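Chemist: Prediction below, plus the sequence it came from.
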Amino acid sequence: MSFRKPGSQAPSGYRRWVKDAAQWVYRRRHIVALNALRGISYAAGTSSVGLIAVWFQSRH
């Protein structure tokens, strides 16, 4: 196992992988945020339609 600095805990390949993954997430953060918002919207819409359907069935 090779280390860049004496006493460091993570191998350099691992550090590079973590850095690349962090950069990938940082570049795509807006896509993640939009997908989360879309999921929340779909869930709220589905719940609303379900509640209206239950309310309507209980009334008629």
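Modeler: Good, I have the coordinates.
Chemist: Could you use CA atoms for every contact and neighbour count after this?
Modeler: Noted.
Chemist: Give the burial count for Ser12, as a bare number.
Modeler: Residues near Ser12, counting by other C-alpha atoms under 10 Å, number 15.
Chemist: do you know how far the residue nearest to the spatial centre of the chain is from Gly39?
Modeler: With distances taken as C-alpha atoms, centre = their mean, Val32 lies nearest the centre of the chain, 5.6 Å away. For Val32, the distance to Gly39 equals 11 Å [C-alpha to C-alpha, to the nearest Å].
Chemist: here comes the other one, which I'd like you to weigh against the first:
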Amino acid sequence: MQRTVNFFQEVGRELRKVSWPKRKELTNYTITVIVTVTFFALFFALVDLGISELIRLILE
């Protein structure tokens, strides 16, 4: 039991050392991630659509 308590105390000490991002930085990072994920989702959807059409043309 003491090992578990000691572990969580150490976790708490380490979390106090973390340099947490400011609100503006966090907002910028979040927007960057959302834009990047959206871009790649659209890109791969278009590539998938193109490949599907190409296969459909070949098989007809």
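Modeler: Yep, that arrived. These numbers were taken from a predicted model, which means no experiment stands behind them.
Chemist: in the strand or helix carrying the residue nearest to the centre of the first structure, what counts as buried?
Modeler: Element membership of Val32 of the first structure [criterion: DSSP states H and E] is helix 29-59. Judged by neighbour count (16 or more other C-alpha atoms under 10 Å), helix 29-59 of the first structure contains no buried residues.
Chemist: What lines up with Ala36 of the first structure in the second structure?
Modeler: Under the alignment (TM-score structural alignment), Ala36 of the first structure pairs with Val37 in the second structure.
Chemist: Would you enumerate the residues in contact with that match?
Modeler: When contacts are counted by C-alpha atoms under 8 Å, 6 or more residues apart in numbering, Val37 of the second structure touches no other residue.
Chemist: swap in Thr46 of the first structure?
Modeler: Contacts here follow C-alpha under 8 Å, 6+ apart; on that basis Thr46 of the first structure touches nothing.
Chemist: tell me the average deviation of stretch 40-53 of the first structure from the second structure after fitting.
Modeler: Superposed on the second structure, stretch 40-53 of the first structure shows a mean distance to its aligned partners of 0.4 Å (mean C-alpha distance after the TM-score superposition for the first structure).
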